[in-house]
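Peer 1: Here is my input, please return the structure:
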Amino acid sequence: MADQHRSEQFFNPALEENVTFVRPAYFIIAGFIGIPYINYYFVFLFFVYILSVVGNTTVLTVIVLDHTLRGPKYVAVFSLALTDILSSTAVVPKCLDIFMFNHYYISYNECLTFMFVCFTLLAMQCFNLVAMSYDRLMAIMYPLHYQVKVTQKFMINLIVFLWLFAITVNLTIVGLITRLSFCKSVVINSYFCDHGPVYRLGCNDVSPSRVIGVLTTVIMLWVPLAFILATYCCIAYALLKLSTVQERKKAFKTCSGHLSLVTIYFLPISLVFGFGSKMHPNARIINLSLTTIIPPMLNPIIYVFQTQEIKQSFNKLVRKRRQSKIAG
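Peer 2: Next comes the predicted model:
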């Protein structure tokens, strides 16, 4: 019994202060409530979601059906497309259910599950871009040894490790939330069970959650961005060493798709995190939601149109489909 009491005190510091520990039955998601003309935004969300699912499913289908797309680069592309589908599906349908059908109440356990899934998938969007940048770095800086240094098995192991790392970090985040007592408000001022708005509702010591929130932002946003920028500095240096402008253009073209993905993901979210405190709360919520849903929609468009191999594979599959219909 003494060990159990000490364990409860460790996870629930409020017990040490003889304060009643409160775990609410539900939270209220209130992020979009009161924003003018918000129903038009929900229609926009719906169409963006459909485009995201269709586009990323197309990329997954092309990679699965075309056996020439089996290089390590496409392991990361496959993982990114899968992550984009899952993240869009985790966020958009739930947002539409909450705000269009007035289902603002979400149970405590469902909220924590929602938080874990969303943050894990958002982290994997960053980590997939890191894996792709590493692949491009090795391909350009070590072209003769690329196939030895970066194999399909290596990339699969890297992606699996990144998934496990993201899952572990976000389980820690959710675990620390369970230590909090919610004796005041249960209204979450966000469009999903966002970590910051949730832990700030705690009545006991929220400093562990605050610290892990800052560390997670650094680990899952700023460190990946710094790594990607460093890789492109190295790539730029390697390109300058090429003898002709034509060779430089050809080498850089292999990075253009990835560089576009990095820009559309990191630029908006960096602006939100960098200047979010100066924004109106409603504007911050809208901008943060856009950084969640727009990249998954644009990623497949960029890869289909800017990656020559996928474009060729897509056109080949379309031609085969047409020929089979004609033959049938």
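Peer 1: drop to CA atoms for contacts and neighbour counts, all remaining ones
Peer 2: OK.
Peer 1: Which residue ranges of the stretch 101-250 of the chain form helices?
Peer 2: Under the criterion DSSP state H, counting those that start in this stretch, the stretch 101-250 of the chain contains helices at 108-141, 146-149, 152-177, 195-199, 207-217, 223-240, 245-275.
Peer 1: quick one: which of those helices is nearest Tyr49?
Peer 2: Nearest to Tyr49 among the helices of the stretch 101-250 of the chain is helix 108-141 (15.2 Å), distances taken as Cα to Cα.
Peer 1: Give the other helices and strands that the closest one contacts.
Peer 2: On a contact count with 3 or more Cα pairs under 8 Å, 6 or more residues apart in numbering; DSSP states H and E, helix 108-141 meets strand 26-29, helix 72-100, helix 146-149, helix 152-177, helix 223-240, helix 245-275.
Peer 1: Columns mean neighbour count and distance to Thr291 on top of the helices of the stretch 101-250 of the chain, output as CSV?
Peer 2: Formatted as CSV, the helices of the stretch 101-250 of the chain follow (neighbours: other Cα atoms under 10 Å; distance: least, Cα to Cα, whole Å):
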stretch, mean neighbour count, distance to Thr291
helix 108-141, 21, 10
helix 146-149, 14, 33
helix 152-177, 17, 19
helix 195-199, 20, 16
helix 207-217, 15, 15
helix 223-240, 16, 15
helix 245-275, 16, 6
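Peer 1: Same list (these) but as JSON lines, adding distance to Phe42.
Peer 2: Formatted as JSON lines, the helices of the stretch 101-250 of the chain follow (distance: least, Cα to Cα, whole Å):
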{"stretch": "helix 108-141", "distance to Phe42": "19"}
{"stretch": "helix 146-149", "distance to Phe42": "45"}
{"stretch": "helix 152-177", "distance to Phe42": "28"}
{"stretch": "helix 195-199", "distance to Phe42": "22"}
{"stretch": "helix 207-217", "distance to Phe42": "28"}
{"stretch": "helix 223-240", "distance to Phe42": "30"}
{"stretch": "helix 245-275", "distance to Phe42": "20"}
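Peer 1: one more to line up against the first:
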Amino acid sequence: MSSVHSDSSVNSTFVRPATFFINGFLNVPHAKYYYVFLSLVYAVTVFGNSFIMCVIYLARRLHTAKYIAVFHLAFSDLCGSSALIPKLLDMFLFEHQYISFEDCLTNMFFVFHFMNLQSLTLLSLAYDRLIAICFPLKYHFIITKRFMCLIIAFMWIFSVTIFAVLVGLVTRLSFCGSTVVNSYFCDHGPMHRLGCSDNSIHLMMGRMCFGLLICLPLVLIILSYFCITLVLFKISQNVDRTKAMKTCTSHLLLVAIFYIPLLSNNIAAALTSSIHPNVRIINNSLAQIMPPMLIPIIYTLKTDEVKRSIKDLNKRNKTKITKEENIKYRRKN
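Peer 2: Purely as a prediction, here's the structure:
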């Protein structure tokens, strides 16, 4: 398959392959139709998230702490999809399944890094809703633009540190057997299972990352909505209660779309080994590519502030075009 060479004169068992072979969708029947689907999903993802970012940037009413987090979520979705789908299409449409050791680790880092940023940004939005509903009078003092920017900066530092350690540990694995990665990208789980040296620390690190970066944020989000629910029951007027609940619906949909597929796939993999590898690969890939596509659609259709901002921008553009046409008409006459 791929040549290997020793990188350590001290430890003769430490072997680093020149390349890995990404098995991916090779054994999936009619995979070419899935590639067409992936291309469409990526096109919608790029357009949708770019559109949301442009609307937030151009609409002054959206220059708030909450929409800084939404902008960051759209940016993370766009970068996460760009780290995964184009390389995936290149590998399997043009038969570039061989990937160098360094490129493989880079691919692993960015895919997991941006997935983690999506998870943490959803947590920050849950905190925003918690303060807005439970402490409305203190909201503008607690949730400021500076505070949200600091949270986002912390997310980046935390995520880069965690996944730099994770990727760094993979470089210490010895690959003296197969170099075929049974996934659609350089996934940590299939890669550390290829190692022929002691990989217990990699298994522990992988589980810790999943628990710390996926499960823990979800638990905190559930706890925040539990507190929100308690407060909503204390609101006497149905109109105020409905209004407060409406501000949470779009975020709850995002949480469900992001976490449910990830958790269901991991739970199913842990409980049973009878799932066909092709089904597992398709399910995992859908769990990663669909949320970034759906998130901007949900925010556009379900959030009144965004819809009003889009209408205002549309009116502003029409007014600008009308003024330019009037100026041109006057010049001609």
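Peer 1: returning to what we had before: out of the helices and strands packed on helix 108-141 of structure 1, flag the one nearest Thr61 of structure 1.
Peer 2: helix 72-100 (9.4 Å).
Peer 1: tell me which element the residue nearest to Thr45 of structure 2 when sequence neighbours are not counted is part of?
Peer 2: With Cα to Cα, 6 or more residues apart in numbering as the criterion, Thr45 of structure 2 has its nearest non-adjacent residue at 4.3 Å, and that residue is Met293. Using DSSP states H and E, Met293 of structure 2 sits in helix 277-302.
Peer 1: In contact with the residue mapped onto Tyr265 of structure 1 from structure 2, which residues?
Peer 2: For Tyr265 of structure 1, the aligned residue in structure 2 is Phe258 (criterion: TM-score structural alignment). Phe258 of structure 2 makes contacts with 119, 287, 291, as judged by Cα atoms under 8 Å, 6 or more residues apart in numbering.
Peer 1: ok, the counterpart of the second one in structure 1 - contacts?
Peer 2: Matched by TM-score structural alignment, Ala287 of structure 2 corresponds to Thr291 in structure 1. Going by Cα under 8 Å, 6+ apart, Thr291 of structure 1 touches 265, 268-269.
Peer 1: now do Thr217 of structure 1
Peer 2: Here Thr217 of structure 1 is in contact with no residue (Cα under 8 Å, 6+ apart).
Peer 1: what's the matching residue for it over in structure 2?
Peer 2: Here Thr217 of structure 1 is matched to Phe210 in structure 2, going by TM-score structural alignment.
Peer 1: Name all residues that make contact with the residue nearest the centre of structure 1.
Peer 2: The C-alpha lying nearest the average C-alpha coordinate of structure 1 belongs to Leu122 (Cα atoms, centre = their mean; 2.1 Å). Neighbouring residues of Leu122 of structure 1 by Cα under 8 Å, 6+ apart: 87, 292.
Peer 1: Would you quantify the distance from the equivalent of it over in structure 2 to Ile157 of structure 2?
Peer 2: Following TM-score structural alignment, the counterpart assigned to Leu122 of structure 1 within structure 2 is Met115. Per Cα to Cα, to the nearest Å, Met115 of structure 2 is found 14 Å from Ile157 of structure 2.
Peer 1: for Arg241 of structure 2, same thing?
Peer 2: 38 Å.
Peer 1: Over to His202 of structure 2?
Peer 2: Taking Cα to Cα, one finds His202 of structure 2 at 21 Å from Ile157 of structure 2.
Peer 1: what's the burial count for the residue nearest to Ile264 of structure 1 when sequence neighbours are not counted?
Peer 2: Closest residue to Ile264 of structure 1 apart from its sequence neighbours, by Cα to Cα, 6+ apart: Pro295 at 6.2 Å. Per other Cα atoms under 10 Å, the neighbour tally for Pro295 of structure 1 reads 22.
Peer 1: And for Met293 of structure 2?
Peer 2: With neighbours defined by other Cα under 10 Å, the count for Met293 of structure 2 comes to 24.
Peer 1: right, and it touches Phe47 too?
Peer 2: No. Using Cα atoms under 8 Å, Met293 of structure 2 makes no contact with Phe47, being 9.1 Å away.
Peer 1: Translate Thr300 of structure 2 into the numbering of structure 1.
Peer 2: Per TM-score structural alignment, Thr300 of structure 2 is aligned with Val304.
Peer 1: check contacts around the closest residue to that match other than its chain neighbours.
Peer 2: Using Cα to Cα, 6+ apart and skipping residues adjacent in sequence, the residue nearest Val304 of structure 1 is Lys311, 5.1 Å away. Contacts of Lys311 of structure 1 were listed using Cα under 8 Å, 6+ apart, and they are 303-305.
Peer 1: so which of these persist in structure 2?
Peer 2: For the contacts of Lys311 of structure 1, the contacts that persist in structure 2 are 304-305, with contact defined as both residues aligned by TM-score structural alignment, their matches' Cα atoms under 8 Å.
Peer 1: okay, the contacts of Lys311 of structure 1 in CSV with distance to Val59 of structure 1 next?
Peer 2: Output for the contacts of Lys311 of structure 1, formatted as CSV (distance: Cα to Cα, whole Å):
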residue, distance to Val59 of structure 1
Tyr303, 8
Val304, 7
Phe305, 11
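Peer 1: Which stretch of structure 2 lines up against stretch 159-172 of structure 1?
Peer 2: Going by TM-score structural alignment: stretch 159-172 of structure 1 matches residues 152-165.
Peer 1: Now do Ser8 of structure 2 against Thr161 of structure 2, distance only.
Peer 2: Distance from Ser8 of structure 2 to Thr161 of structure 2, by Cα to Cα: 26 Å.
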